[in-house]
Structures are given as structure tokens and as C-alpha cells.
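1. Just a sequence and a predicted model for now, questions to come.
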Amino acid sequence: MDEASEGSRLLLQEEGGGGDRERLLLPQDADLITGDGSVDTKGRPAPKYTTGNWRACFSILGNEFCERLAYYGIARNLVTYLKVNLHLGNLEAARSVTTWQGTCYLTPLIGAILADSYWGKYWTIAVFSSVYFIGLAILTLSASVPAMQPPTCLGTVCPEASLLQYGIFFIGLYMIALGTGGIKPCVSSFGADQFDDTDQAERAKKTSFFNWFYFCISMGSFISGTIIVWIQDNSGWGIGFAIPTISMALAIACFFAASNIYRYQKPGGSPLTRICQVAVAAFRKRHAKFPSDLSLLYEVDGQTSAIAGSRKLEHTNELKFLDRAAISSADVKSKPFTDPWKLCTVTQVEELKILIRMFPIWATTIIFSAVYAQNSSLFVEQGMVLDKRLGSFSIPPASLSTFDVISVIIWIPLYDRILVPIARRFTGREKGFSELQRIGIGLVLSILAMVSAALVELKRLEIARSEGLIHEKVDVPMSILWQIPQYFLVGAAEVFTAIGQVDFFYDQGPDAMRSLCCTCYSFSGRLCKLNRTDPGFIHYNSRRRSWMDI
């Protein structure tokens, strides 16, 4: 399958009584093919009625569900495996998991650059999925073969794992990090590529795709955090890791099953190189005067862009200093070649302008990521000092994050099937809400989640004072179930902000940079994990005592 192949003629495939045949594409055939430049498996203009759309997306959604089930099947209980089977201490195990998760957040940049620049999304997903599967297989072998694990503990004496045993396990683990990171920015954007941007009906379906895409992520996470974790704790780690491995094999099979009906966007070359070219060219010509008619700024002739897989972008008047990169001499168009480090097209300049204009939106969504990060930090700490009893059962504080996932699973169908049709009547938008409206609603819900957590904390402190439990190492007689609303509100905020953010970056991002733009969400999450000034780290007084100790 060659996404970058281009024939000298535009051909259209037809189905006839004697089988498929090809003919020249005629002007009256415009309604039969996509208008966004996508091609079919053989590099021809993609037929609108036999490729893409939901028929192709079902395979992508199945792939995402199985892949997320595999990922969370490893991630949810990884710290337990490191402590119990590899005999790492608490600090070492936690540090190893944090480092691995950080790698999972950073590797999407590799996949995004390769997809947008050279391989295309399809082959990037295919290659990194194979790496992913091999990593899972190595982990399964490591957990199944006794020689690949240290001897069992004798009382309190736990033999250390050998260098070889550590090496095999962590090679598999970091192959998973590379695999999941490599495909993460590509799958959502590849799914969105199946809907024609120039067709209003298909554009509306794209937002619905992002909703169900996130639904599949949440379902995979929910099943992994309940069923697979239980299997690992009760039936052994060999079978507990084998299930994610089999799930990843199903994900790969599901993805390849629809190869003949996918729509493909051609890679446009390195986006980072194009960004640097605009910056350098604009700086070199910082003293150049703008032409009186800005339509004279340099752009290639014809209807297609000089960037493969990208449509031409209209000139905008913002960030005008960058336009200097497209100031050309009168005879430049007569030359067969121009130096892109001295002269860039208007489309190339507009790509950088779009990225700069999107940055403030990305920055505001860090607020949501900071709230979401409390699910595994501040909220858990709060739960640890509340009454965890439910009859004879003790509720693990971290398990309440399941209500966040349940909230997402409930809210996505409600949003897609009820809220959007109602909003459509008032806004006149096919999507119901614009991407920014959706993100804004989610940010408000994020604030309400923290307000709910604050009210619970105020009540806990009040009870602690009234019961004389200040500075006592005992649980406050207030049920941990009071935390459910804050988890539920975070889940609702995800449906609005997280999905709205992916939709926004895909929709507004340049055609040839969509995988790169879709990595923005994971980077905002990673910044919050690195940020040591979130609420989980500022609740200390001058004596280094946390208010949670009250």
C-alpha cells in the first residue's frame, strides 16, 4: 500500500458487471470522490461511497478498544508486579512506573513526526503496533517462565532479580511504551481522516467519531481496571499478561481488516522543518518591505499546495511579520527551484500561524489536565483519611477513580444522542456546540469538581475538629462515598474538554500536521505530572505538614 504514490492521471475505479475497471476522472465525477485530497489503497482519488466513513471507522474503534485494554491491562497493576514479582521496594517501584508512564507520554512525538513526515498514519500504526505486540509478548514470557523471575521470598528475605531478568522485563516494557506512544497520535487522526472535510454531512459525523473513540478508550480502561486486575491478583501474572497480549493481537487484526476501504492522506514532509524554514526566511527578510498587494506573496500555481497531503491555505492578516517569509522578487515564479530557507509559500506561512494561534487554547486546557491529575493524587490522599468501611468491606481509596470512567461511559451516549440534538436546535450547528464551547463547558465542570472536593475537605476538617481528631492518625468518621460526586464531575469534564480538545486540534490544525497537533493533549497531561506546584504539592505549611495530616 503506497500512500505517497501519484499517477500521471487521475483514475476512478468503477464496479461493473465484468468486475472492477478504471477510467479517467471527469469533471462531472467530482461528487463521486472525496474533496479533501484523500486517496484509496492504490493511491487513486478515494471514492466517496465505497471508502471511509463509518464502514472504515468500526475497525478503528475496535482497534482502539483492544489496544487500550492491552495498555491498561499492564499499566493498572504494574507497580504491584514490580513489588511482588521483581522484589522492588516501594520507592523504586513507584519511580519505575512514573518513568515508564512519562516515556509513554513523550513517545507520541516520534509517531506524529513519522506519520506526518514520511510514513503516513497507516504505516506508522502498523509498524508501532508490531513493536507493541512484541513488547507484550516479552512481558508475558517474563511473567510465565520461572527462570525469568527471581526466587520467591522466604519470609522477609526477598532475593533480588538478576540483571538479565530485569533487562528482559524492562526491554519488553519500554517496547510497549514506544509502541503505544507511536500509534497514540495517529489512530484518532486516522479515524477522523475517514470523513471528508468538504462534505458537511461527513464533517458532523467526525465529532461523533471522536465521542465514540473516547468511549472505546474508557471501556478498555474499565475492563482492565476491574476484570484483568482481578485475574492478575487471583489467577497469576502469566495469564494476566497473556490477556493484554491477545487483545493487542486482536487490535492489529481489526486494524488490517479494513485496509481496502480506508482513506489515506499523503505525508507532507517534516512539519518541524517547514516551521523552521518559515522562521529563518522571515528573519532573513526582516527589513524587506511588504508589497502593496498582499496577493503577490509567493504561492505555487494551480489548485494544489506544494505540501503533499495539504490543501492551500488562504492568507490571513494576523502575525504579519511571518509574511516576510513569502515576499518574493518579481521573477521568482519563472524559476524552476527556490530555496525554502529563503522563500516559503503562503500555505507554509499560514501553517505556522495556525500553530501559534492554537497555543493559547492548548495552554488553557492544562487547567483541565491539572484537575484530572488529582484522580490519582490529591483525591486518593483525601480518601485515605476518610471512613473506608462499607459494611464488612473496606473500599480501596484509589478504586473510586472507577467512577470517573463510569461517568465517561454514561456521559458519551447522553452527549452524542441527547445533548447534541437539543443544542443543534438552538445553535444551528451540526455539531451542537463549537469545539471551544465544548471545551469551555468542560472547564466549568472541572471547577465544579474541585469545588465538590473542597466542600468534602471542609466538612472532613470540621468533623476532625469536633471529634478531637486533630493530628490523630485515624480515619475521620465521614464516608469515603462522599467523594463520588467529584469523580463523576471529572468524568463529565473529560467528555467535554478532552474530546473537544482532540476535535479542535484536528479540525483547526493544518492538513499535513494533524498527527502532530493530536499529540498536544498528551503533552498537557505530562506537564501536569511534572509540575510540582499542583494542589498535591502545595498543601504543606511551613513545618512541612500536610493539611491531610489534620
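-> Great, that's in hand. Numbers count the residues shown, from 1 in each chain.
2. drop to CA atoms for contacts and neighbour counts, all remaining ones
-> OK.
3. which residues of the stretch 1-150 of the chain fall in strands?
-> Taking DSSP state E, counting those that start in this stretch, the strands of the stretch 1-150 of the chain run over residues 11-16, 19-24.
4. What of the stretch 401-550 of the chain?
-> Under DSSP E, counting those that start in this stretch, the stretch 401-550 of the chain gives strands at 476-479.
5. from the strands of the stretch 1-150 of the chain, which stretch is densest packed?
-> Across these, averaging neighbours per residue (mean count of other CA atoms under 10 Å) puts strand 11-16 on top, at a mean of 13.
6. what helices or strands is it leaning on?
-> Strand 11-16 sits against strand 19-24, with contacts defined as 3 or more CA pairs under 8 Å, 6 or more residues apart in numbering; DSSP states H and E.
7. Run the angle between the strand it packs on and strand 11-16 for me.
-> 150 degrees (axes from the mean of the first three to the mean of the last three CA atoms, to 10 degrees).
8. try it against this one:
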Amino acid sequence: MVLLNNKPNNGAAQGTEPERTGNGKSAVGEIHEVTTIGDKSLENSIEPAGNEEPASNVSEAEGQLKKLPFPKSIFFIISYEFCRGFHYYGMRTILVLYLSRQLDYDDDTTTVIFHVYAMLGYFLCVFGAIISDSWLGKFKTILYLSFIYVAGSALVTLGAVPPLNLPATTFTMVGLGLMSLGSGLVKPSISAFGGDQFKLPEQVKQMTTFFSMYYFVVNAGSLISITTTPILRDDVHCFGEKDCYSLAFGLPASFVVISIVVFAFGRPLYKNKPPAGNMV
């Protein structure tokens, strides 16, 4: 009779060594090691990637973007620009008539004076940007150089008041020069200073809204002034004269004074970036 042994063939129990592979490990141990490595690989594939942010963090970041309020300082800048636009275009509207009818310049001279005045206001923007970025900064450039603008407007207005008997031609020419200087040096800093009030890239949409508001108020101020100043000149009679240029110049001049006061009141709210140094 043949007896069958049902016990597993254990090399240690039978006195024989288990079969070994070429690297010196037993076949059973090698299989166990491969299985362990496979399990670890499977666990690693299930774990989330370290570079991916959880959805909760993304939602939290989006919530922070929505919480950033619209800068209150913008409303002071917008008000300043409205008043400045009202003054600039109001003065230009009646300037040609004043030069030709009151100061008795011929048409050619009047045209030259008008275009030189307008050209300097844009040409000097380059120097205004250099002053702002290199030395004074945007806030001080706007505030300080606006007084030059006010001085020029005051000279033109005073020269147009007949009872004062001032040299109208001299006052007007000097006043126009100061207004061109002040306007040109201030102009490039206003919109840039408004852009500085926003935190980027979080407030890109709000900054876009600001620039839309900025150009709207400039055009609104110019539209109102070019409608109002001719009416004041023609329909109001002052100092015994048919045309009241002193009032037509005086109203825009008062607006530019108001603009400085409003702009200065917003100082505690402004974000002032220091000048970057010599840009030349």
C-alpha cells in the first residue's frame, strides 16, 4: 500500500533548503516582496497629487477676491477730473472769440495763439510724466502743479474784468502759458494715479470700471461746459458790456479751485507709490 503525505512540502521540516533564485533570495520571499511593492504602488496611485490644491482652497481664494471693495479714493480722483475737464473745455470754447473780439487779434494771430495753447498742453505731458515718476510722485505732482493751473486761470479771468483796468493782453498771454504748463504737467499722472489705487490682479475688473468712469466724467464735464459757457458769455450782461467774458471765464476757474480742494480731501484714502528714481 502506498501512503500519501498531505502535509506541505516544507524544506526546513524535511531537512532540505528551499529553492533559491539567482540573486540569493528564496522564490517565496521574492514573490512576497513583489506583492508588497505592488500594493504600495497602488496606494500611491490613489493618493492625491501634492501639486493640486483642494477645491476648498480654490473656493476660499475666490471668496477673498469678491470681498475686495471698490476703492473709495477713486471718487475723489473722478471728481477732480470732472472739474478739470469742465474748466479746460469751457475756457477753450470761448477763447477764440475773446482773443478776436476783446483783444482785437486778427484771425491768423488768434489761430496761432489757440493752437499753441492746445499743443503745449499735450507736449508737456512728457515732462509731467518724468517729474511724477522721478521726483515728486503722482499725488504731489497733481496737487502742487494744479496751483499753476489755477494761477493761469485766475490771470485770464481777472484780465477779462473791465473795472479792474488790468493789461488784459498781458494777463491773458501769461495766463494761457501757465494753464498750458499746469495742464500738461498734471495730465499724465491723473489716470495713472487712479490705476495705482487697485490691487492687481485681484481688481482687474474694478480697474476697468474706473477707466470707463474716468473717460465718462471727462466727456460729461466737457459737454456741460461747452454748453454753459457760451450761454453765460452771450446771455448775461455785466459791467455795462454786452458779452460777459469775466463770468464765462470765472465759472470754469471756480471749478478748477474746487477740484484741488476735493482732491486734497481724499489724501488719507490714497495709495501713494513712491517715485522710482531718475527716469532720464
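-> Nice, thanks for sending it over. Keep in mind that this is a model prediction, so the values were computed, not measured.
9. TM-score of the superposed pair?
-> Put the two chains on top of each other and the TM-score (TM-score structural alignment, normalised by the length of structure 2) is 0.71; 208 aligned residues with a CA RMSD of 1.8 Å.
10. quick one on the thing from earlier: indicate which one of the strands of the stretch 1-150 of structure 1 is closest to residue 167 of structure 1.
-> strand 11-16 (51.5 Å; CA to CA).
11. Which part of structure 2 matches the longest helix along structure 1?
-> Identified as the longest helix of structure 1 according to DSSP state H is helix 435-466. With TM-score structural alignment applied, helix 435-466 of structure 1 matches no range in structure 2.
12. again with stretch 170-178 of structure 1
-> Against structure 2, stretch 170-178 of structure 1 falls on residues 173-181 (TM-score structural alignment).
13. Contacts for that stretch, please.
-> Contacts of stretch 173-181 of structure 2 with the rest of the structure, by CA atoms under 8 Å, 6 or more residues apart in numbering, involve 117-118, 120-121, 124, 148-156.
14. Give me the mean deviation of that stretch from structure 1.
-> In the superposition with structure 1, the average deviation recorded for stretch 173-181 of structure 2 is 0.8 Å (mean CA distance after the TM-score superposition for structure 1).
15. cool, and stretch 210-225 of structure 2?
-> Relative to structure 1, stretch 210-225 of structure 2 is 0.6 Å off (mean CA distance after the TM-score superposition for structure 1).
16. Could you pull out the buried residues of that stretch?
-> For stretch 210-225 of structure 2, the neighbour count (16 or more other CA atoms under 10 Å) marks 210, 211, 214, 217, 218, 219, 221, 222, 225 as buried.
17. How far does the lengthiest helix in structure 2 sit from its chain's centre?
-> Longest helix in structure 2, counting residues (DSSP H): helix 204-235. The chain centre lies 18 Å from the centre of helix 204-235 of structure 2; the measure is CA atoms, centre = their mean, to the nearest Å.
18. how far away is residue 503 of structure 1 from residue 189 of structure 1?
-> Using CA to CA, to the nearest Å, we find residue 503 of structure 1 at a distance of 9 Å from residue 189 of structure 1.
19. The stretch 151-280 of structure 2: helices as residue ranges?
-> 168-195, 204-235, 245-265 (DSSP state H, counting those that start in this stretch).
20. okay, and the shortest one goes to which residues in structure 1?
-> Matched against structure 1 by TM-score structural alignment, helix 245-265 of structure 2 falls on residues 237-257.
21. what's the average distance of the matching stretch to structure 2?
-> Relative to structure 2, stretch 237-257 of structure 1 is 0.8 Å off (mean CA distance after the TM-score superposition for structure 1).
22. Can you point out the buried residues in that stretch?
-> 237-245, 247-252, 254-256.
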